[in-house]
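**Q** Sequence isn't available, so here's the structure alone:
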């Protein structure tokens, strides 16, 4: 059994993620080598206030963003919407997406990516 705890994991700084604003804190909990499926990674990321994951596109993969804590604004294919804990977004292949922490508290997320 593979077990990791993202709440106690050592997070690394990630500057200007996808040309976004500021420095996020991030860890890849599992990468493709640890999956037998088409999953490529499971990431835990903390966006401090005023930071963002810049708008970007992927090719032959899908990502799922799970909002764990905090609030912000998610943009998917040109449509922006507020996010809160419990929200889940699917970013489709060749779609554009980004996430902004426009609040005064940290925004904590999990991101899964699967290829095909």
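**A** Good, I have the coordinates. Quantities reported herein were computed from a predicted structural model and do not represent experimental measurements.
**Q** From here on, just use CA atoms for contacts and neighbour counts.
**A** Fine.
**Q** measure residue 73 to residue 46 for me?
**A** Using C-alpha to C-alpha, to the nearest Å, residue 73 is found at 14 Å from residue 46.
**Q** Which one's more surrounded, these two?
**A** Set residue 73 next to residue 46 and count neighbours by other C-alpha atoms under 10 Å: residue 46 wins out with 23 against 17.
**Q** hold the first one in mind and look at this next one:
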């Protein structure tokens, strides 16, 4: 199974980030038994942040590939930069704010796969 970045049409999620689904079972058929997951690239523009939100079912892994920002994860707040990976358990409020001059780019792995109806806005 292979997908191409240039073929992934971006869209805006409920939290306000721009997403490209790099691999999603609903689009690409990538799955193995009950172990469903998705991989996407999120882009947060300079000076912007996502809305505080949580996912009832999905666990997320964020891996920062470009830019810098501040992550809110539950009660914790900490800086993130390229090479950092953050685990976000289901039900945990989170957001990320871009504190740099360029785009903040994050690879997001969700299990089960990302779904709008699993996103609860908290603000």
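**A** Good, I have the coordinates. These numbers were taken from a predicted model, which means no experiment stands behind them.
**Q** What does residue 101 of structure 2 correspond to in structure 1?
**A** In structure 1, residue 101 of structure 2 lines up with residue 104, judged by TM-score structural alignment.
**Q** Around its match, count how many other residues there are.
**A** By the criterion of other C-alpha under 10 Å, residue 104 of structure 1 has 12 neighbours.
**Q** next one: residue 1 of structure 2
**A** Using other C-alpha under 10 Å: residue 1 of structure 2 sits among 7 other residues.
**Q** And for it, nearest residue in space, chain neighbours not counted?
**A** Leaving aside its sequence neighbours, residue 1 of structure 2 sits nearest to residue 30 (C-alpha to C-alpha, 6 or more residues apart in numbering; 7.0 Å).
**Q** For that neighbour, give me its contacts.
**A** Residue 30 of structure 2 makes contact with 1, 23-24, 36, according to C-alpha atoms under 8 Å, 6 or more residues apart in numbering.
**Q** now structure 1: which of these match?
**A** Retained in structure 1 by both residues aligned by TM-score structural alignment, their matches' C-alpha atoms under 8 Å are the following of the contacts of residue 30 of structure 2: 23-24.
**Q** Just the buried ones among the contacts of residue 30 of structure 2, please.
**A** Buried members of the contacts of residue 30 of structure 2, counted by 16 or more other C-alpha atoms under 10 Å: 23-24, 36.
**Q** biggest separation within the contacts of residue 30 of structure 2, which pair?
**A** Using C-alpha to C-alpha, these span at most 14.4 Å, a distance reached by 1 and 36.
**Q** Which stretches in structure 1 count as helices?
**A** For structure 1, helices defined by DSSP state H do not occur.
**Q** Just tell me what residue 89 of structure 1 corresponds to in structure 2.
**A** Correspondence of residue 89 of structure 1 to structure 2, assessed by TM-score structural alignment: residue 86.
**Q** returning to that earlier point: which of the contacts of residue 30 of structure 2 fall in strands?
**A** The members of these that map onto strands under DSSP state E are residue 23.
**Q** Quick one: the contacts of residue 30 of structure 2 as TSV, columns for distance to residue 60 of structure 2 too.
**A** Output for the contacts of residue 30 of structure 2, formatted as TSV (distance: C-alpha to C-alpha, whole Å):
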residue	distance to residue 60 of structure 2
1	22
23	14
24	14
36	13
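**Q** Out of the contacts of residue 30 of structure 2, the closest to residue 66 of structure 2 would be?
**A** Nearest to residue 66 of structure 2 among the contacts of residue 30 of structure 2, counting by C-alpha to C-alpha, is residue 23 at 19.8 Å.
**Q** Contacts only, for the closest one.
**A** 3, 30, 38-40.
**Q** separation between the residue opposite residue 12 of structure 1 in structure 2 once aligned and residue 44 of structure 2?
**A** Applying TM-score structural alignment, one finds that residue 12 of structure 1 aligns to residue 10 in structure 2. Here the criterion is C-alpha to C-alpha. By it, residue 10 of structure 2 lies 12 Å from residue 44 of structure 2.
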